[in-house]
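Asker: using only what follows, build the 3D model:
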Amino acid sequence: MRAIAALSLSALIASATVGLAPAALATERVVVSIKPLHSLVAGVMAGVGTPEIIVDGAGSPHSYSLKPSQAQDLQEADVIFWVGPKLEPFLEKAITTLGSDARQVALMEAPGLTLLPTRSGGAFERHHHDGEADHHEHSDEADHDEDHDHAHEGEDAHEHEHADAHEHEHADADGHDHDHGAVDPHLWLDPENARAFVAEIARVLSEADPENAKTYAANAKALDDRLAGLEAKLTEELKPVRGRPFITFHDAYQYFEHRFGLASAGSISVNPESIPGAERVAEIRGRITELGAACVFAEPQFTPRLIAVVTEGTGATCATLDPLGAELDNGSELYFSLLENLGTSLRTCLAERS
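Answerer: From the prediction side, this is the model:
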């Protein structure tokens, strides 16, 4: 790529003449859509540069509007990382027009991902018995023991391969293809998917900037090790609350549930941009009561006043889950804090109803 390919030489010249660090020249060349992906890209780019971010703070990728400065970032970008049009529909046209000169990487297309179909409706049935996660099937026909579900725990990162999940790349375990309209786009909430993202990010950046390929590879190796450790830690911490039903504001947590054997009973809003009506509220209240749901979780991106209405008289506790890290500082640590915070919120709220 035109700017990144010359990064090392430009950085040396800039450092010698005006005292700028290499990161200052790379910052405007790599653009990332949302905070969790930005964190992973920042980790791979550590020591080389810092990527720009589009959806910052408590912004929602479902309904974001580009600022003029961000439109310029897209025009000047060499590489653009995003999940894909299902999650960030506002970016689809902008990337095609403003980012036409950049390498556009929809990480939803990365090899080695576990892809799950979008759940229909808002009050889903439970897909797993006794809280066991079903990582390698999209049906209820097969049970997997914990050792199989977490076979990657403790592996050396050199030996870890994302190929074991290749059957999920655009297809489920029965071979049925899923177009992107049917795939749940919240893929980053599974740390195994984050490992696949990191591998793809490092590959793309190494091709765009071969002079720093060794740095990208080393950073990716370190991140892969940390992500494996994070998965093992959360697996152990969430064991006591597996199988306890809860309700979320919108259905953003399926990948986290699948990976750690949690039991979401439904969501309040089918479409996060629309206000559910009285019939939906009554349905969810009934679902909470029927299942004895321990918790109902709001989100900082959406501040629905309905949470109190839905939980009134049910005995369910209200808490918050943040799938994007809205209140976390950007950077390579954000992804790890994000998943740890999800685990803490779920464990704390669900344990209160043990």
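
Asker: make it CA atoms for all contacts and neighbour counts henceforth
Answerer: Fine.

Asker: distance check, residue 109 against residue 120.
Answerer: 23 Å (Cα to Cα, to the nearest Å).

Asker: more neighbours: which of these two?
Answerer: Legend: neighbour count by other Cα atoms under 10 Å for residue 109 and residue 120, higher for residue 109 (15 against 10).

Asker: roughly how far does the more buried one sit from residue 235?
Answerer: Distance from residue 109 to residue 235, by Cα to Cα: 27 Å.

Asker: for residue 314, helix, strand, or coil?
Answerer: Classification of residue 314 using DSSP: H, G, I helix; E, B strand; the rest coil returns coil.

Asker: for the closest residue to it other than its chain neighbours, pull up the helix or strand it's in.
Answerer: Nearest residue to residue 314, sequence neighbours excluded (Cα to Cα, 6 or more residues apart in numbering): residue 289, at 6.0 Å. Following DSSP states H and E, one finds residue 289 within helix 278-291.

Asker: following up with a second sequence; could you model it the same way so I can compare the two?
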Amino acid sequence: MKRISLHFAGAVLLAPGLAYADPPKVTTDVPPVHSLVAQVMQGVGEPSLILPPGASPHGYAMRPSEAARLSDADMVFWVGPELTPWLERSIDSLAADATSVALIDAPGTRTLSFREGATFEPHDHDHGDHGHDEEHGHEAHDHEHGEDHAQEADHGHGDEHSHGDQHGNEHGDEHAEAHGHDHEGFDPHAWLSPDNARVWLDVIAEKLAEADPENAATYRENAEKGKHGLDTLTAQIDGRLAPVRGEPFVVFHDAYHYFEESFDIEATAAVSLSDASTPGPARVEEVRDRIRDVDAVCVFTEPQFPSSLVDTVVEGTAARTGTLDPIGVDLEPGPALYGALLNGLADNMVACLKAD
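Answerer: So this is what the prediction gives:
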């Protein structure tokens, strides 16, 4: 597998000798990445999507049709093994000759650490520049962190966990709680930062332009249009969230840190671990106590997981329940999905957090 190194000064590093007679066959991992790639490829071609709507990226077994799409790909754009370690192994075995671009590795991508514990200890609430660059020596070490992070991801999501179904709802939460922490490493849900999406649009355009010079101008123009659209979207969401800033809320799992930081709105706890695994009774009780202590207005579930767990957590409290979708479960895949995803997060937050 050619996992291209993306670190260098001033531009996107391009692998020499890549060229296709026709536009490359492109596949992607999750709907938000698929949407960004589809934006860049508009007018030229359409990428395929491996992870179907409704599935959790943290644990999934590909169907034969999805494996076939991966095997047929010339290029694979994906977040990285920190989100989908199972996909890294599949790329190695099924698409070893494809150009693999892990977007989490792109220079300029900001990454955030997982927040510790069910109620996010205070030292993890710092919104300064504490992401990928500082913690992983981005400038000093040429962004060479893929193998270390893959090992961390395997520690958090690997084979020692029990995957009860295709959604990965049973991951052995007791193991993590016994060790007194959530999963180590950085949070891979980096697509929920519009700033990261801007970086990724450029990376996608440049990689496609190198592979398909005839359509290079179209890829780059589409990326610029996408970035302008993100500027407008970010300003609109920022305004919509302004009335509910400061209202305490709880999320289902710690997947929204990038969105929260981007729009200065912060969760106070997470019901589940960072991979959305089933929490133990002690964690549920800790979160319930937190809801009471801070008078949390809302506890958010996610559409791909049973709402019964959140119903249990809010029992005996005054908190309302709402739904946040970090990946686009109910959205139509395509260029418009990314904007609809962020808009949906904002709208659902406002709907649940606004004053009666």
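
Asker: which residues in the stretch 51-200 of the first structure form helices?
Answerer: Taking DSSP state H, counting those that start in this stretch, the helices of the stretch 51-200 of the first structure run over residues 68-76, 89-97, 146-149, 191-208.

Asker: where does the last one end up in the second structure?
Answerer: Per the alignment by TM-score structural alignment, helix 191-208 of the first structure matches residues 194-211 in the second structure.

Asker: check the mean deviation of the matching stretch from the first structure.
Answerer: Stretch 194-211 of the second structure, aligned to the first structure and superposed, deviates on average by 0.6 Å (mean Cα distance after the TM-score superposition for the first structure).

Asker: just stretch 219-228 of the second structure next, same as before
Answerer: Mean deviation for stretch 219-228 of the second structure: 0.3 Å (mean Cα distance after the TM-score superposition for the first structure).

Asker: contacts for the helix holding residue 289 of the first structure, please.
Answerer: 123, 245-247, 265-269, 293-294, 306, 310-311, 314, 316 (Cα atoms under 8 Å, 6 or more residues apart in numbering).

Asker: counterpart of stretch 26-38 of the second structure in the first structure, which residues?
Answerer: The aligned range for stretch 26-38 of the second structure is 30-42, by TM-score structural alignment.

Asker: average distance between that stretch and the second structure?
Answerer: Stretch 30-42 of the first structure sits 0.3 Å off on average (mean Cα distance after the TM-score superposition for the first structure).

Asker: chain center to that stretch: distance?
Answerer: From the chain centre to the centre of stretch 30-42 of the first structure is a distance of 11 Å (Cα atoms, centre = their mean, to the nearest Å).

Asker: residues in contact with it?
Answerer: 49-56, 61, 73-74, 77-83, 88, 188, 194, 197-198, 201, 324-326, 330-335, 338.

Asker: now, of these, which are buried?
Answerer: Among the contacts of stretch 30-42 of the first structure, those scoring as buried are 49-56, 61, 73-74, 77-83, 88, 188, 194, 197-198, 201, 324-326, 330-332, 334-335, 338 (criterion: 16 or more other Cα atoms under 10 Å).

Asker: need the counterpart of residue 249 of the first structure in the second structure.
Answerer: Residue 249 of the first structure maps onto residue 252 in the second structure, by TM-score structural alignment.

Asker: hmm, its match is touching residue 303, no?
Answerer: No. With contact defined as Cα atoms under 8 Å, residue 252 of the second structure and residue 303 do not form a contacting pair (10.3 Å).

Asker: okay, these two: which has more neighbours?
Answerer: Legend: neighbour count by other Cα under 10 Å for residue 252 of the second structure and residue 303, higher for residue 252 (24 against 16).

Asker: residues touching the spatially most central residue of the first structure, list them.
Answerer: Geometric centre of the first structure, nearest residue: residue 188, 2.2 Å, by Cα atoms, centre = their mean. For residue 188 of the first structure, the contact set (Cα under 8 Å, 6+ apart) comprises 36-37, 194, 255.

Asker: residues contacting the closest residue to residue 247 of the first structure other than its chain neighbours?
Answerer: Closest residue in space to residue 247 of the first structure, ignoring its immediate chain neighbours: residue 296 at 4.6 Å, by Cα to Cα, 6+ apart. Neighbouring residues of residue 296 of the first structure by Cα under 8 Å, 6+ apart: 246-249, 307, 311, 316-319.

Asker: try it again with 7 Å
Answerer: Going by Cα atoms under 7 Å, 6 or more residues apart in numbering, residue 296 of the first structure touches 246-248, 316-319.

Asker: so what corresponds to it in the second structure?
Answerer: By TM-score structural alignment, residue 296 of the first structure lines up with residue 299.

Asker: mind checking the SS state of that match?
Answerer: Residue 299 of the second structure carries the three-state label strand when classified by three-state DSSP.

Asker: now residue 239 of the second structure
Answerer: Classified using three-state DSSP, residue 239 of the second structure is helix.

Asker: quick check: the aligned residue for it in the first structure?
Answerer: So residue 239 of the second structure corresponds to residue 236, using TM-score structural alignment.

Asker: same question for residue 51 of the second structure.
Answerer: So, by TM-score structural alignment, residue 51 of the second structure is matched to residue 55.

Asker: once you drop chain neighbours, what's closest to that match?
Answerer: residue 34 (5.1 Å).

Asker: cool, and residue 226 of the second structure?
Answerer: residue 39 is the one closest to residue 226 of the second structure (Cα to Cα, 6+ apart), at 6.8 Å.

Asker: show me what contacts the one you found?
Answerer: Here residue 39 of the second structure is in contact with 222, 226, 335 (criterion: Cα under 7 Å, 6+ apart).

Asker: and the gap between it and residue 356 of the second structure?
Answerer: Counting by Cα to Cα, the gap from residue 39 of the second structure to residue 356 of the second structure is 39 Å.

Asker: residue 72 of the second structure now?
Answerer: From residue 72 of the second structure to residue 356 of the second structure the distance is 53 Å (Cα to Cα).

Asker: can you check residue 129 of the second structure too?
Answerer: 36 Å.

Asker: who has more neighbours out of the two?
Answerer: Using other Cα under 10 Å, the more surrounded residue of residue 129 of the second structure and residue 356 is residue 129, with 12 against 5.

Asker: apart from its chain neighbours, what residue comes closest to residue 87 of the second structure?
Answerer: Closest to residue 87 of the second structure by Cα to Cα, 6+ apart is residue 81, at 7.0 Å.

Asker: and the one you found? What does it align with in the first structure?
Answerer: Using TM-score structural alignment, residue 81 of the second structure pairs with residue 85 in the first structure.
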